[in-house]
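1. just a sequence and a predicted model for now, questions to come.
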Amino acid sequence: MEGDADIARTAALFADPARVRVLMALSDGRALAASVLAAEARLTAQGVSAHLAKLREAGLVVAEKSGRHRFYRLAGPDTADVLETLARLSPTQPVTSLREGTRAQALRAARTCYDHLAGRLGVAVTAALLEREALVTLDGEPSTRRREGDQISAQLKKHPYALGPRATRVFGDLGVDLDAVAAQRRPLLRFCLDWSEQRHHLAGGLGAAVAARFTELGWVRERGKAHRALRVTDAGVTELRDRLGIRLS
């Protein structure tokens, strides 16, 4: 017989600020070297190795070897979901420098949530898809606002969305092949409750495809190798306005 899940043991891994910085650096789905993670968490090489060993033992991260180097990534999107949930429930940290303030603002403006768009950009794209009937709601509420009864989790187990009558046309205009995405093994439609905007953003296979397409087209760029904030390029500002009616201030 098995007892209850040992939540406290897993939760303790998220109680260390440096370890959380390591996990946050990995939350966009990439694999990063220990040296990059050490710089992100402001740790020594020995310090980050100790944290990574604990995270690997708990099954939260996995290691990939490439030549003489070892790279680390999240074991799956569940860990990123936990981070998003904790961020939404947690108070903001005091900003003590211009660099920290700029970074905090950048994360709220546009970021990746594992492999899809989040922040104001992710929410705006989801709302625009809804307005253009690429997505429709099934509960009579034509918005991305949080619904009563939404579980306190980053990814919603149940969501009120479906593909709309103009889905093929709208996503096709963005260069996203719906049939190809639907043929993948992962769910086509998933939605997260964005921690900074308190609204839904598109996740799942379709959310990942949209984010990958925006990157491929050069509409968004990474702000740094160990920073999941995104920068919308000048081309992106123009295309998002013309194709989806999104006006970024």
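-> Right, received. Where do you want to start?

2. when you work out contacts or count neighbours from here on, use the C-alpha atoms and nothing else.
-> Will do.

3. okay, the most centrally placed residue in the chain and residue 131: tell me how far apart.
-> By C-alpha atoms, centre = their mean, the chain has its centre lying nearest to residue 113, at 0.3 Å. Counting by C-alpha to C-alpha, to the nearest Å, the gap from residue 113 to residue 131 is 23 Å.

4. take the one below as the second:
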Amino acid sequence: MVTTAALARTAALAGDPARAAMLAVLMDGRARTATELAHAAGITPQTASGHLARLAEAGLLAVARQGRHRYHRLASPAVARMLEGVMAVAAGAVAPAPRREPGPRDAALREARTCYDHLAGRLAVAMADSLVARGAVELGPDGGALTPAGEVFLRGLGVDIDAASGRRIFCRPCLDWSERRPHIAGALGAALLRTCLDRGWLRRTEGSRAVAVTPGGRLALRQAFGYGQAPVCGDAA
């Protein structure tokens, strides 16, 4: 059983502004150097190294050496789930600000972004809704399952179901912090994101968790999931 001291220690580690900024950057699932993370947090590389060492010691980060460089990534999907949950709570706890139009970066992140190894944002929620509506996926409060019809459908899209069937949780709902509704996480969610990237439906945005829908992807996602019937991602109204 987790002690209150351990809970407080983990919360304090993740709650420091600089460490929170570095953890948020790593939510796209990619590994980065201390210099890259220092730049993202607005601190010196020396200060970043101290923060990163504490996060690694606590089991929040994993570190791998390649040549002269050390690369940092989130230690596990459980860490990503913790951060996404905090983001969801924080988004609802912030006092309402004067209404303004979000900038392009905000709009892009809300439309489609990576949530560690799976997809989040309006696109991910729309995909989950479509899969549930057609009886391809069953989602409950704590878990999910792919139906036989859903397996046929997703295999037809090129999703590698066999590779997704491993030891980790296969399918589960993940509360989307911007949409406040679930998208699909787990191995199935990771396989869906991988398929969208491999087929060129989505492309990563450098220096951001945002992913952009390509012209070909817009058509493919509309045909597969009914997504994009209304203008999105900067389309004219």
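-> Great, that's in hand. As the structure is a computational prediction, the values presented were derived from the model and not from experiment.

5. re the thing from before, am I right that the residue nearest to the centre of structure 1 is in contact with residue 79?
-> No: here residue 113 of structure 1 lies out of contact with residue 79, judged by C-alpha atoms under 8 Å, at a distance of 10.7 Å.

6. which stretches in structure 2 count as strands?
-> 61-66, 69-74, 113-115, 118-120, 137-139, 144-146, 172-175, 182-185, 202-204, 211-213 (DSSP state E).

7. reformat the ones you listed as JSON lines; add distance to residue 5 of structure 2.
-> Formatted as JSON lines, the strands of structure 2 follow (distance: least, C-alpha to C-alpha, whole Å):
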{"stretch": "strand 61-66", "distance to residue 5 of structure 2": "20"}
{"stretch": "strand 69-74", "distance to residue 5 of structure 2": "22"}
{"stretch": "strand 113-115", "distance to residue 5 of structure 2": "28"}
{"stretch": "strand 118-120", "distance to residue 5 of structure 2": "31"}
{"stretch": "strand 137-139", "distance to residue 5 of structure 2": "34"}
{"stretch": "strand 144-146", "distance to residue 5 of structure 2": "33"}
{"stretch": "strand 172-175", "distance to residue 5 of structure 2": "27"}
{"stretch": "strand 182-185", "distance to residue 5 of structure 2": "30"}
{"stretch": "strand 202-204", "distance to residue 5 of structure 2": "39"}
{"stretch": "strand 211-213", "distance to residue 5 of structure 2": "38"}
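
8. of these, flag the one that's most buried.
-> The highest mean neighbour count among the strands of structure 2, using mean count of other C-alpha atoms under 10 Å, belongs to strand 118-120: a mean of 29.

9. remind me, longest helix of structure 2?
-> helix 77-93 (DSSP state H).

10. what residues sit buried inside it?
-> 77, 79, 80, 81, 83, 84, 85, 87, 88 (16 or more other C-alpha atoms under 10 Å).

11. which other residues reach it?
-> For helix 77-93 of structure 2, the external contacting residues (C-alpha atoms under 8 Å, 6 or more residues apart in numbering) are 24, 27, 60, 74, 115-117, 174-178, 180.

12. farthest pair in those residues?
-> Using C-alpha to C-alpha, the contacts of helix 77-93 of structure 2 reach their maximum pairwise distance at 60 and 180, which is 25.1 Å.

13. quick one, which of those two is more surrounded?
-> residue 60 (20 against 15; other C-alpha atoms under 10 Å).

14. ok, that one - contacts?
-> Taking C-alpha under 8 Å, 6+ apart, one finds 74, 75, 76, 79 in contact with residue 60 of structure 2.

15. what does the last one correspond to in structure 1?
-> By TM-score structural alignment, residue 79 of structure 2 lines up with residue 79 in structure 1.

16. and that match, how far is that from residue 71 of structure 1?
-> Residue 79 of structure 1 is 17 Å from residue 71 of structure 1, by C-alpha to C-alpha.

17. can you check residue 194 of structure 1 too?
-> 28 Å.

18. same question, residue 31 of structure 1
-> Residue 31 of structure 1 is 5 Å from residue 71 of structure 1, by C-alpha to C-alpha.

19. which residues do those two both contact?
-> What both residue 31 of structure 1 and residue 71 touch, as defined by C-alpha under 8 Å, 6+ apart, is the set residue 64.

20. and the residue mapped onto residue 122 of structure 2 from structure 1, how many neighbours?
-> Matched to structure 1 by TM-score structural alignment, residue 122 of structure 2 sits across from residue 120. Residues contacting residue 120 of structure 1 under the criterion other C-alpha under 10 Å number 22.
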